[in-house]
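1. Show me the folded form of this:
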Amino acid sequence: MNGPQPSPEMAAVLARLAVEDAGLPDPTTLPASEGRAQAATANERWNVDLPTLASVRNVDVAGPAGPLRCRILVPEGPARGTILFIHGGGWSFCDIDTHERSARLLAIEARATVVSCSYRLAPEHPYPDGLQDCLTVWSALTANAAPFDGLRGPLAVAGDSAGANLAAALMLSEGVAQPDCALLFYGVFDTDFESPSYRECAEGPGLTRTKMQRYWNWYAPQGQRDDPRVAPLRASDADLRRLPPLYLNAAEIDPLRSDSERLFERLAALGRHDEFLLHPGVVHGFMQMTTVLDEARQAHAEAGAAFRRMTNA
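-> Take a look at the predicted model:
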């Protein structure tokens, strides 16, 4: 491959995946329901040996189109805040089960309760349906309403990939109570398919430019992509200035890397003091791979430390 190279540990994981997934189609070329089933099965391998927590509770929140499944993950010891975690998957795949281990590790490392939320998925439910669901859960959480009554602040919002996009869109929504901080992991923030990272990593490994284009086509047609709540890098300077403190990370071998780099550069140019960490030698979605990849475990530790640092928790 051209561009950045996988670390030895990442290369070993990629070799394993090449064997385990041999013959499987690109899930973005399948009907959405079939692609979801394939993604769910693929993520089962990362959700083993789940870390122990003080409690795990499944709850429903009344959403615009029906109940929204959420999971409240409480770490051992006093929880020093609450984080709404929004899962990735191209706005179309994955759920709170596919991201269970990652959410648990975030709770442990941040020493905070994590609320992992579901939302309606594209293409059946394109923008703004999924965002509206996230806003509904966030509204209940910030109001300390059932089933979230009793959860402590400070409050943060977090997400990976498309989940980071939805977390940013939530903060850019008019009239929304702002979190105390946000944790945005290798997020989708723009539609520039000719950015440096899209060119370097167009063919993967893992996420490719073509896959991202299909996800975008499912989620938001061309006419919606100038909306900052669809592509947060389109937000005005004034709106970016109003955001709470942010922690961003990115994977070096990722078509989306430039999205995070460019967002951080814009924030810094505005005189803000946000944080950004580039994880070398790893691919998009690496934070799912905590059972086999040290860089994934380190990413959760860094994110948890950032939460505690930004909230003095």
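
2. only C-alpha atoms for contact and neighbour calcs from this point on.
-> Fine.

3. for the stretch 1-150 of the chain, what spans make up the helices?
-> 8-20, 32-44, 100-110, 129-142 (DSSP state H, counting those that start in this stretch).

4. quick one: which of those is nearest A251?
-> helix 8-20 (11.5 Å; CA to CA).

5. returning to what we had before: ok, and which of the helices of the stretch 1-150 of the chain has the densest surroundings?
-> Across the helices of the stretch 1-150 of the chain, the average number of neighbours (mean count of other CA atoms under 10 Å) peaks for helix 100-110, which reaches a mean of 25.

6. Following up with a second sequence; could you model it the same way so I can compare the two?
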Amino acid sequence: MSKLAESVPSGVLAGALRFAFGLPAPLRRLVAGRPITVDGQRLHPEAQLLLRLQQLSGEDWRTTSPAENRLGLTRSNQLVCGPVIDGVAVRALSADGVGARFYEPTDLPGGSPLLVFYHGGGWVSGDLDSHDNLCRFLAVEGGVRVLAVDYRLAPEHPFPAAADDARTAFEWAVAHAGELKVDARRIALGGDSAGGNLAAVTALEAGEVKPVFLLLFYPAVDASVRRRSRDLFGRGFFLTDEKMDWFLDHYAPSRESHTDPRLSVLLAEDLSGLPPTYLATAGFDPLRDEGEAFAAKLAEQGVPVVLRRHPGLFHGYANILGVGGVFREAVAEAVGSLRTGLALANARQDVQETA
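-> Sure thing, here's the model as predicted:
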């Protein structure tokens, strides 16, 4: 992070960012620079402008140390997450020793579906605060209660600590569904990036009660292979090749663990038991190809899956709710799929009960 970025309050930078996005289109294009096209995809003008402004400000998500990386992600999110979304009550919980935060939309009747959400951040960064506004958005727009999980982070707690906490939180939610005023038969799992990894792994390892839907934003699903998208988009598009190695070295330093399905869920032999899935990738994301390979394997094994590539976006777009419009639209699309998936799960339950 540059001295300029460090010396300017986040609120001031956020205001400047909103001002830049409010400029006339010709001026925005001038600041963003010439269009960027890679692999037949054109970077969306709003995505390009945001990356350019990040570069000009010196605001960067760095990997010098876990502490600095966590601070950088927090500050970066503060710039783009937008005003706090109202219409939802929020309280802290302990899910069998795992920290959590519970979101309840105002006037939502009891017996609603629940989304258990795992934040991204490379298993090293991110927390309940970094994804707070995203969880509020998912709760309000999705008409669901949301349980956000504060799983343990690496390197203090390496693999499989995060996966263990993710499963513990899900099992706790199932056991305490009545207390949470949710329907235990309609619990979905979701997450972004490393959180998407944890959601998929938790679904794979679920016991008697299984999640009914998976909501995955650009998940990390295979640490064993380097795919083409990592070479194409490993520099200049927020998540870099260097950062990916750094995160993995902290979370799973043992190479043997890279083929463990609790990390590389794509390598699991049988994925047929996973629930219907909405999986979104970003065109300019090093993780793009592994996410799409996971969707293809789900489809091959008979799992209903919707794969949606947003060709002009980059990794991390789900947290960008406060500037531009294309990022928020992409998240809203995912919420629509969540609503549909949960409604279909409810219909299946009704059919089974009357059969």
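
7. can you put the helices of the stretch 1-150 of structure 1 in a markdown table and add distance to L121 of structure 1?
-> Shown next, in a markdown table, are those (distance: least, CA to CA, whole Å):
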| stretch | distance to L121 of structure 1 |
| --- | --- |
| helix 8-20 | 26 |
| helix 32-44 | 9 |
| helix 100-110 | 18 |
| helix 129-142 | 6 |
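
8. so which of those gets nearest A54 of structure 1?
-> Here helix 100-110 is closest among the helices of the stretch 1-150 of structure 1 (CA to CA), at 10.0 Å.

9. For that closest one, give the aligned segment of structure 2 as residue numbers.
-> Aligned using TM-score structural alignment, helix 100-110 of structure 1 spans residues 132-142 in structure 2.

10. Then stretch 249-265 of structure 1?
-> So stretch 249-265 of structure 1 sits over residues 280-296 in structure 2, by TM-score structural alignment.

11. Please say which position in structure 2 A303 of structure 1 maps to.
-> So A303 of structure 1 corresponds to A334, using TM-score structural alignment.

12. for L121 of structure 1, that is, sorry about that
-> Match for L121 of structure 1 (TM-score structural alignment): L153.

13. Check Q132 of structure 1 too.
-> Using TM-score structural alignment, Q132 of structure 1 pairs with D164 in structure 2.

14. go on, T41 of structure 1?
-> Using TM-score structural alignment, T41 of structure 1 pairs with R75 in structure 2.

15. So its match versus E205 of structure 2, what's the distance?
-> Look at R75 of structure 2 and E205 of structure 2: by CA to CA, to the nearest Å, they are 34 Å apart.

16. Am I right that the match of L121 of structure 1 is in contact with G121?
-> No - the criterion here is CA atoms under 8 Å, and L153 of structure 2 misses it with G121 at 9.3 Å.

17. re the thing from before, closest one to L166 of structure 1 among the helices of the stretch 1-150 of structure 1?
-> That would be, of those and by CA to CA, helix 129-142, which comes in at 6.1 Å.

18. what range in structure 2 matches the helix or strand that that closest one is followed by?
-> Tracing the chain past helix 129-142 of structure 1, the next element assigned as helix or strand by DSSP states H and E is strand 155-160. Aligned by TM-score structural alignment, strand 155-160 of structure 1 corresponds to residues 187-192 of structure 2.

19. and that stretch, how far out from the chain's middle?
-> 9 Å (CA atoms, centre = their mean, to the nearest Å).

20. Also stretch 221-239 of structure 1?
-> Using CA atoms, centre = their mean, the offset of stretch 221-239 of structure 1 from its chain centre is 18 Å.

21. Buried ones in the top helix by length along structure 1, by neighbour count?
-> Taking DSSP state H as the criterion, structure 1 has its longest helix at helix 294-311. By neighbour count, with 16 or more other CA atoms under 10 Å as the criterion, the buried positions of helix 294-311 of structure 1 are 295-297, 299-308, 310-311.
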